[in-house]
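**Student:** structure here, sequence nowhere to be found:
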């Protein structure tokens, strides 16, 4: 295990609480964590106190999917979706604290990522943009807790991709001094962190993961996801289709790089399926699994880093067929397994990262890694929306709004 104070073990003292909220491109809902952080002998100590998953209402799911594409009255609709998201976030926070029997006064801040609907860093005018629907002011009002949000835009302003932001956190909790390891997050989009023993980190988005798999499964089976990957496993990979999908220019671009639903969306798949006739739906699903596995492992090999093992987090870890295909392409000598084996539940890693990023912001410490985002330097990430009792935390814990 790469760090010592995990899985509920006690700290020498009682550090304050942070909440992390993560709703990713898979649009399945919000993961909320309540965590404590401390440093001992230059190592981050983490205690994950409580976790819950709150599914999105169907209507909000549909609206977020629609807002990923150009449409009528977008500003109005996005504002109302932000209000609805803040309501879901607030309910998750209150439920989380009730389960943990922790009061709002004991929590320093909530790290709320928001819902990404457009991601175009570096495009159009050389700066580009990234858009996360969120209403952090409303969330602060509904909970009485300070909210840190808008994590990506400062990195984009500094010439970066604004993503992935999790590699810095991965280094803190999974990095090892004796060997290189990789962390592969299989959310809607797959992102990879290569953690080198000297502390260096490489990071990038490798391509699509659950976003295409879930959309195709819902369209053809009526189920929101392929449980265990059994449907994909019943199909046969269509090699001509796979090779055509692999021609997407994004895959050949060197890292650091990031992507999202702007590139990999159902219409992208439909366009590639033209000319393949009545290809069985399960064969398409099998091919999409293969695309995710191949592009993830290719990204690893492209950096010529020999890793001891690959830890997998995100919803894709529960797709047994995808995990088997990842293991096949990685080779028998490199174990591919859930981050649960490293002490952190796979569905909690990203939410914990945003709790940690909120803490970094309040301490005035950087949250990005230029080697992962291509920003011109380290930056403090996030905007702060103070909650009730803000001055109390300034005085008693030394947290402050970064300059």
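**Tutor:** Cool, the structure landed. Predicted model, so just to flag it, every value in this text is computed and none were measured. Numbering: from 1, shown residues only.
**Student:** when you work out contacts or count neighbours from here on, use the C-alpha atoms and nothing else.
**Tutor:** Will do.
**Student:** which strand or helix spans residue 37?
**Tutor:** Assessed by DSSP states H and E, residue 37 sits inside strand 29-40.
**Student:** list the buried residues in that strand.
**Tutor:** Using 16 or more other CA atoms under 10 Å as the test for burial, strand 29-40 gives 29-38.
**Student:** and residue 309, how far is that from residue 180?
**Tutor:** 8 Å (CA to CA, to the nearest Å).
**Student:** more neighbours, the two?
**Tutor:** Between residue 309 and residue 180, counting by other CA atoms under 10 Å, residue 180 is the more crowded of the two (21 against 17).
**Student:** for residue 336, see how far away the more buried one is.
**Tutor:** From residue 180 across to residue 336, the span is 14 Å (CA to CA).
**Student:** following the strand holding residue 37, which helix or strand shows up next?
**Tutor:** Using DSSP H and E, the helix or strand that follows strand 29-40 towards the C-terminus is strand 43-55.
**Student:** between the buried residues of strand 29-40, which is closest to residue 356?
**Tutor:** Using CA to CA, residue 37 is the member of the buried residues of strand 29-40 that lies nearest residue 356, at 7.8 Å.
**Student:** OK, contacts around the closest one?
**Tutor:** Contacts here follow CA atoms under 8 Å, 6 or more residues apart in numbering; on that basis residue 37 touches 15-17, 44-47, 356.
**Student:** narrow those residues to just the buried residues.
**Tutor:** 16-17, 44-47, 356.
**Student:** for the residues you listed, which one is nearest residue 62?
**Tutor:** For the buried ones among the contacts of residue 37, the minimum distance to residue 62 (CA to CA) is 29.9 Å, reached by residue 356.
**Student:** show me what contacts that closest one?
**Tutor:** Residue 356 makes contact with 18, 20, 37, 111, 169 under the criterion CA under 8 Å, 6+ apart.
**Student:** then this one, side by side with the first:
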């Protein structure tokens, strides 16, 4: 196997599983364009009790002891290591053939903006001990990608626009890459040949699947709304949608990022009147995701001709239809149309970030995160 084979691991905001992607990269590190071939990709489920704990801790009101956080860091690391080993076994790839693992971990809190009023420092917290991963797998591990960008004054997110640009930027049209995870984020890709179109930019737009998943779990006992069927059974509550869209965060200009600790069920419940049918709330949450993406795109790159979607939300046919309705005149399609498995793109990104780090190359884009400059991200944990 080639020395440019990397394994990316991530559990996203929804904590619906650990995504693993074995990726072979062609082309010199740091090149403006590259080829990334997905050798193997799969999502490995969390143990139910551990996932329930992660979802609970992602809520703003959750309280946990320092001992519990330290133990959870190791438990998540063990789960990531097990996912890596299972991916190697399932793909038939030997650990010795993998240059490095790029592990994102599990985000528990994301507060990248200082709050002068209470004297708090900006921070972001991902758990999943990389020492445990390196020890258990015997593979060099690169992890803790976000905190250096935050230390440099950035948001630590999104981290994949540079990869999106290398893989998907066009000379013919303005494009956007839309990641539909628990949170939605956009990468804006102006036509590559039009230097006056501005830099590549990216930012979070608000909730994608996270609120819908949590509401579905509460009212249907299911971890996600398969094909958007729960939402399709309801009607959008226009008054509720207006109250949700009035959240001040949506009006903030980029760079910006958010997480489950901001957009959680407590936030939704604060806007309910108590008489809404559960299916109508679900339909409204789906509409919120679609409208906030469309609002953000119109405000930042109105000439976008094509939206290339990835992440779990691609499989929600009702959400994809709502996005297409909210963006008339714009093609909305899965990244599969461009040869990229929508379920693997984010994990592929952390394989790429590990490669960047090992070559001493920046992984962030200051035009995206707001950092003071390009930075090499993450720490390296030898096997």
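**Tutor:** Looks like it came in fine. Quantities reported herein were computed from a predicted structural model and do not represent experimental measurements.
**Student:** report the TM-score for the pair.
**Tutor:** Laid over one another, the chains give 0.94 as their TM-score (TM-score structural alignment, normalised by the length of structure 2), with 372 aligned residues with a CA RMSD of 1.6 Å.
**Student:** residue 191 of structure 1 -> structure 2?
**Tutor:** Counting by TM-score structural alignment, residue 191 of structure 1 lines up with residue 185 in structure 2.
**Student:** what's the neighbour count on its match?
**Tutor:** For residue 185 of structure 2, the count of nearby residues is 28 (other CA under 10 Å).
**Student:** excluding its backbone neighbours, what's nearest residue 341 of structure 2?
**Tutor:** In space, residue 341 of structure 2 comes closest to residue 335 once its chain neighbours are excluded; the distance is 6.5 Å by CA to CA, 6 or more residues apart in numbering.
**Student:** so residue 328 of structure 2 belongs to a helix, correct?
**Tutor:** No - Residue 328 of structure 2: not assigned to a helix; according to DSSP: H, G, I helix; E, B strand; the rest coil it is coil.
**Student:** what distance do you get for it to residue 143 of structure 2?
**Tutor:** According to CA to CA, residue 328 of structure 2 stands 40 Å off from residue 143 of structure 2.
**Student:** in structure 1, which helix has the most residues?
**Tutor:** Counting residues, the longest helix found in structure 1 (DSSP state H) is helix 74-100.
**Student:** where does that helix end up in structure 2?
**Tutor:** Using TM-score structural alignment, helix 74-100 of structure 1 pairs with 65-91 in structure 2.
**Student:** and that stretch, what's buried?
**Tutor:** For stretch 65-91 of structure 2, burial by neighbour count (16+ other CA under 10 Å) applies to 72-85, 87-88.
**Student:** could you pull out the strands in structure 2 for me?
**Tutor:** Per DSSP state E, structure 2 carries strands over the ranges 5-11, 18-26, 35-44, 100-111, 123-127, 141-143, 175-180, 183-189, 201-207, 306-310, 331-334, 379-381.
**Student:** between those strands, which one is closest to residue 61 of structure 2.
**Tutor:** So among those, strand 100-111 is nearest, using CA to CA, at 11.4 Å.
**Student:** counterpart of residue 157 of structure 1 in structure 2?
**Tutor:** Aligned against structure 2 by TM-score structural alignment, residue 157 of structure 1 finds its counterpart in residue 151.
**Student:** and if you look at residue 29 of structure 1?
**Tutor:** For residue 29 of structure 1, the aligned position in structure 2 is residue 17, judged by TM-score structural alignment.
**Student:** which residue is the nearest non-sequential neighbour of that match?
**Tutor:** Excluding the flanking residues, the one nearest residue 17 of structure 2 by CA to CA, 6+ apart is residue 45, at 4.4 Å.
**Student:** helices of the stretch 301-403 of structure 1, residue ranges please.
**Tutor:** For the stretch 301-403 of structure 1, the helices defined by DSSP state H, counting those that start in this stretch cover 320-330, 349-362, 370-373, 390-397.
**Student:** please apply the same query to the stretch 151-300 of structure 1.
**Tutor:** 153-157, 167-174, 210-221, 230-233, 239-245, 249-252, 266-273, 281-302.
**Student:** counting by contacts, list what the fourth one packs against.
**Tutor:** This means helix 230-233 of structure 1. Identification of packing neighbours for helix 230-233 of structure 1 by 3 or more CA pairs under 8 Å, 6 or more residues apart in numbering; DSSP states H and E yields helix 281-302, helix 320-330.
**Student:** how close does that helix sit to structure 2?
**Tutor:** Once fitted to structure 2, helix 230-233 of structure 1 is off its aligned match by 1.1 Å on average (mean CA distance after the TM-score superposition for structure 1).
**Student:** what range in structure 2 does that helix sit on?
**Tutor:** The aligned range for helix 230-233 of structure 1 is 229-232, by TM-score structural alignment.
**Student:** tell me the buried residues in that stretch?
**Tutor:** Residues of stretch 229-232 of structure 2 classed as buried: 230-232 (neighbour count, 16+ other CA under 10 Å).
**Student:** now render the residues you listed as TSV, adding distance to residue 136 of structure 2.
**Tutor:** Formatted as TSV, these follow (distance: CA to CA, whole Å):
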residue	distance to residue 136 of structure 2
230	41
231	42
232	44
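**Student:** hmm, back to that, neighbour-wise, which of residue 328 and residue 143 of structure 2 wins?
**Tutor:** Just comparing residue 328 of structure 2 and residue 143: by other CA under 10 Å the higher neighbour count belongs to residue 143, 27 against 11.
**Student:** if I look at the more buried one, how far off is residue 229 of structure 2?
**Tutor:** Per CA to CA, residue 143 of structure 2 is found 37 Å from residue 229 of structure 2.
**Student:** also residue 368 of structure 2?
**Tutor:** 35 Å.
**Student:** and residue 149 of structure 2, by the same measure?
**Tutor:** Look at residue 149 of structure 2 and residue 229 of structure 2: by CA to CA, they are 39 Å apart.
**Student:** repeat that for residue 237 of structure 2.
**Tutor:** Noted for residue 237 of structure 2: a distance of 17 Å to residue 229 of structure 2, by CA to CA.
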